[in-house]
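> Could you work out the structure for the sequence below:
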Amino acid sequence: MSIRKVVFPVAGLGTRFLPATKVIPKEMLPVVDKPLMQYAVEEALAAGITDFIFITARGKGVIEDHFDKAYELETELARRGKDDMLERVTDFMPEGTTSIFIRQQEALGLGHAVLCARAAVGNEPFAVVLPDDLIAGNGRNVMQQMVDVYDRQQGSVVAVERVPKDQTDRYGIVETGELQERVAPLTSIVEKPKPAAAPSNLAVVGRYILTPRIFELLQNTRTGAGNEIQLTDAISALLAEESIYSYEFDGTRYDCGNKLGYLQATLNYGIRHAEVGEAFREYLDGWNNSRDS
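Below you'll find the predicted structure:
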């Protein structure tokens, strides 16, 4: 089956960005002029996905509002003839797409958030995208690349990248077989191993394509690291039944779940922005020159 559905687990509190995230979900923090959530949705749209499932929590209603019609704003922009601005706020979700918003009642981890989407996904493969991993693909975005891998391999796919060995305790870490054209069969996966115990430095980042069997396994997964239901543990159980593949994506990831990664993303997207990129680069050149003098 083709990949038609995507799950966005967006119920987290975003405590690393307090006080900004006291009332604004971290997924709605802007990188230049678009929130992280919109970048994630656009990535999925470009990959041919049509059904969007948002796993939310209390205080996340602004995400739903962002992808809804804003009648007053749209009417006013149309009245003033500001067609370019009107286009920016009306082209989020093309015709033929659907959006579903599901509340995660308790903060029980990423695995539980994915499980909340079970009824909406049904019995078909689906994608999972974590919006705070903003990934700039080279030519084609990462979800497009992963859908291609799924179509070839007909098995679950997890995006991975190499991280410093001393940072393995921040990620799910995989062990793989032979790498061919960025794809390798998974042989094991473990959540946040200490560097001395890590099977590799290949870290799972916020993109997955999973078969529906994962839901039954999540249903029976006990709490793990952090006293949460870990998606990594369910993927490990799935590995005993099905082939799963790692994919070393072609692109650059910005971890916008922390302040440094967010600033790096803002800088790199800013200097490439069609409207302000050239002026921003000139400003940075002047700033660097003033520091050197």
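> C-alpha from now on. contacts and neighbour counts both.
OK.
> Residue 167 reaches residue 193, doesn't it?
No - using Cα atoms under 8 Å, residue 167 is not in contact with residue 193; the gap is 9.2 Å.
> higher neighbour count, those two?
Comparing residue 167 with residue 193 by other Cα atoms under 10 Å, the one with more neighbours is residue 193, at 18 against 15.
> what's near enough to touch the closest residue in space to the more buried one that isn't next to it in sequence?
What sits nearest to residue 193 in space, not counting adjacent residues and going by Cα to Cα, 6 or more residues apart in numbering, is residue 169, at 4.8 Å. With contact set as Cα atoms under 8 Å, 6 or more residues apart in numbering, residue 169 has these partners: 191-195.
> Select from those residues the one having the most neighbours.
In the contacts of residue 169, the most neighbours by other Cα under 10 Å go to residue 191, 22 neighbours.
> Ignoring the adjacent residues along the chain, who's closest to that residue?
According to Cα to Cα, 6+ apart, the nearest residue to residue 191 is residue 172 (4.2 Å).
> Just to check, the one you found is in contact with residue 204?
Yes - using Cα under 8 Å, residue 172 is in contact with residue 204, at 5.3 Å.
> got any residues that touch both of the two?
Joint contacts of residue 172 and residue 204 (Cα under 8 Å, 6+ apart) do not exist.
> ranges for the strands of the stretch 101-250 of the chain?
Secondary structure of the stretch 101-250 of the chain (DSSP state E, counting those that start in this stretch): strands at 126-129, 133-137, 156-162, 172-176, 183-191, 202-210, 244-248.
> what's the most buried one of those?
For the strands of the stretch 101-250 of the chain, average neighbour numbers computed from mean count of other Cα atoms under 10 Å are highest in strand 244-248, which has a mean of 25.
> List the buried residues for whichever helix or strand comes after that one?
Later in the chain than strand 244-248, the nearest helix or strand by DSSP states H and E is strand 251-255. Using 16 or more other Cα atoms under 10 Å as the test for burial, strand 251-255 gives 253-255.
> Tabulate the residues you listed (TSV), appending distance to residue 287.
TSV is the format used below for the buried residues of strand 251-255 (distance: Cα to Cα, whole Å):
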residue	distance to residue 287
253	26
254	23
255	25
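> and which of those is nearest residue 219?
residue 255 (28.9 Å; Cα to Cα).
> tell me what the helix or strand residue 45 falls within is packed against?
Assigned by DSSP H and E, residue 45 falls within helix 36-46. Here helix 36-46 touches strand 133-137, helix 142-153, going by 3 or more Cα pairs under 8 Å, 6 or more residues apart in numbering; DSSP states H and E.
> What are the buried residues along the longest one?
If I follow you right, that is helix 142-153. Buried, per 16+ other Cα under 10 Å, within helix 142-153: 142-147, 149-150.
> how about this one, so we can line them up?
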Amino acid sequence: MVRRIRKAVFPVAGLGTRFLPATKAIPKEMLTVVDRPVIQHVVDEAREAGIEHFVFVTGRNKQVIEDHFDKSFELDTTLAARSKTAALDELKRDLPAAGATSFTRQQEPLGLGHAVWCARDIVGDEPFALLLPDMLHLAKPGAKGCIAAMIEAYNETGGNFVAGYEVPDSETHQYGIIGKGKPAAGGAYEIGEMVEKPPKGTAPSNVAISGRYILQPEIFRILETQERGAGGEIQLTDGMLKLKSQQPFFGFTFDGEIHDTGTKLGFLTANLAYALRREELSGPLRQEIARLKV
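Okay, the predicted model is just below:
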């Protein structure tokens, strides 16, 4: 029997040094893509998929993320007094249910694998989704979001899932790479190999891991004793390789746009892509771009 995915983990402990000085006092996950923080876009994707509990693995100076997903009585009162009902209604829609969020600390920057392990007691003995906030997955109009589509495929196969997308061969050394195997149910495929940042010219494919996963709880026991890998960090990919020797692993290709907001170019591109999807912004934005003669 395939166990239902109820919880999602969001690793948000990173320092965001690529965006200094902007991230000196503001977490990189709270930088806005149009008018919503990056982390809100990712939580929206998880909520659309039916996720019921949101687990944030935080670090120092990340209190504002917890505040963002809490009720602000002063703001709500002010908006109500000024009859700004549309803004108030939007805040209420975005607010998670009481008890639906949990926050735990990654006290040292020891890598993604360590961040996932820090959520072990909150997730417990059940499969979970893992969403990396830097990677925004913009679905085609009317289509399901990435994690929703992955869960749909998972419900047919069980096991573990990793989403991937194609990158230039010259850039494969910058990513975790998966090798595609034979097709499986739900549009998925079996994963042949997984390599974290392979040396140039050695990658098994050009399919990079895009920051969306469905993992079985056995990953926690593996990560608990996982040795440090690439970059001197506890790599999730290394842990998944061990789990792969025990359980099925499937790949999933997201049919939409992927924007890496962890880079300045990706962040700027994401703002353009999301703004162009907004009816009230698309036309005026195109006019401004034309005016800039870019």
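> Out of the strands of the stretch 101-250 of the first structure, which is closest to residue 236 of the first structure?
That would be strand 183-191 among these, by Cα to Cα, at 5.8 Å.
> What span of the second structure is that closest one aligned with?
Under TM-score structural alignment, the match for strand 183-191 of the first structure in the second structure covers residues 188-196.
> who touches the matching stretch?
153, 175-184, 203-204, 230, 235, 237-238, 241, 248-253.
> do you know how far the spatially most distant residue from the centre of the second structure is from residue 88 of the second structure?
Most distant from the centre of the second structure: residue 81, at 36.3 Å, with distances by Cα atoms, centre = their mean. To residue 88 of the second structure, residue 81 of the second structure is 11 Å away according to Cα to Cα, to the nearest Å.
> Equivalent analysis for residue 66 of the second structure, please.
Distance from residue 66 of the second structure to residue 88 of the second structure, by Cα to Cα: 19 Å.
> just checking, residue 257 of the second structure touches residue 139?
Yes - contact criterion Cα under 8 Å: residue 257 of the second structure and residue 139 qualify, at 6.4 Å.
> What's residue 225 of the first structure aligned with over in the second structure?
By TM-score structural alignment, residue 225 of the first structure lines up with residue 230.
> before we move on, what about residue 59 of the first structure?
So residue 59 of the first structure corresponds to residue 61, using TM-score structural alignment.
> ok, residue 275 of the second structure - contacts?
Contacts for residue 275 of the second structure (Cα under 8 Å, 6+ apart) come out as 34, 281-282, 285.
> Go again with 7 Å.
Going by Cα atoms under 7 Å, 6 or more residues apart in numbering, residue 275 of the second structure touches 34, 281-282.
> just checking, which of these belong to helices?
Applying DSSP state H to the contacts of residue 275 of the second structure, the entries found in helices are 281-282.
> Out of the contacts of residue 275 of the second structure, which is nearest to residue 28 of the second structure?
Nearest to residue 28 of the second structure among the contacts of residue 275 of the second structure, with distances taken as Cα to Cα, is residue 34, at 14.4 Å.
> That closest one corresponds to which position in the first structure?
In the first structure, residue 34 of the second structure lands on residue 32 (TM-score structural alignment).
> how near is its match to residue 261 of the first structure?
On the measure of Cα to Cα, residue 32 of the first structure and residue 261 of the first structure end up 14 Å apart.
> Between those two, which contacts overlap?
Both residue 32 of the first structure and residue 261 lack any common contact, where contact means Cα under 7 Å, 6+ apart.
> Now name the helix or strand holding residue 279 of the first structure.
helix 277-292.
> Which positions in the second structure sit opposite stretch 274-283 of the first structure in the alignment?
The aligned range for stretch 274-283 of the first structure is 279-288, by TM-score structural alignment.
> any idea how far the matching stretch is from the chain center?
On the basis of Cα atoms, centre = their mean, to the nearest Å, stretch 279-288 of the second structure is displaced by 28 Å from the centre of the chain it belongs to.
> Mean per-residue distance, that stretch versus the first structure.
On superposition with the first structure, the mean distance recorded for stretch 279-288 of the second structure (mean Cα distance after the TM-score superposition for the first structure) is 2.2 Å.
> quick revisit: could I get the strands of the stretch 101-250 of the first structure as JSON lines with distance to residue 270 of the first structure?
JSON lines is the format used below for the strands of the stretch 101-250 of the first structure (distance: least, Cα to Cα, whole Å):
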{"stretch": "strand 126-129", "distance to residue 270 of the first structure": "23"}
{"stretch": "strand 133-137", "distance to residue 270 of the first structure": "13"}
{"stretch": "strand 156-162", "distance to residue 270 of the first structure": "24"}
{"stretch": "strand 172-176", "distance to residue 270 of the first structure": "30"}
{"stretch": "strand 183-191", "distance to residue 270 of the first structure": "32"}
{"stretch": "strand 202-210", "distance to residue 270 of the first structure": "22"}
{"stretch": "strand 244-248", "distance to residue 270 of the first structure": "26"}
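> Residue 267 of the first structure is nearest to which of these?
Closest to residue 267 of the first structure of these, according to Cα to Cα: strand 133-137, at 12.9 Å.
> what's the mean distance for the closest one versus the second structure?
Strand 133-137 of the first structure versus its aligned partner: 0.7 Å mean (mean Cα distance after the TM-score superposition for the first structure).
> Against which helices or strands is that strand packed?
Applying 3 or more Cα pairs under 7 Å, 6 or more residues apart in numbering; DSSP states H and E, we find strand 133-137 of the first structure packed against strand 251-255.
> Could you give the residue range in the second structure aligned to the strand it packs on?
So strand 251-255 of the first structure sits over residues 256-260 in the second structure, by TM-score structural alignment.
> how close does the spatially most central residue of the first structure sit to residue 136 of the first structure?
Per Cα atoms, centre = their mean, the C-alpha nearest to the average position across the first structure is that of residue 130, at 2.5 Å. Distance of residue 130 of the first structure to residue 136 of the first structure, given as Cα to Cα: 14 Å.
> I appreciate the help and will end here.
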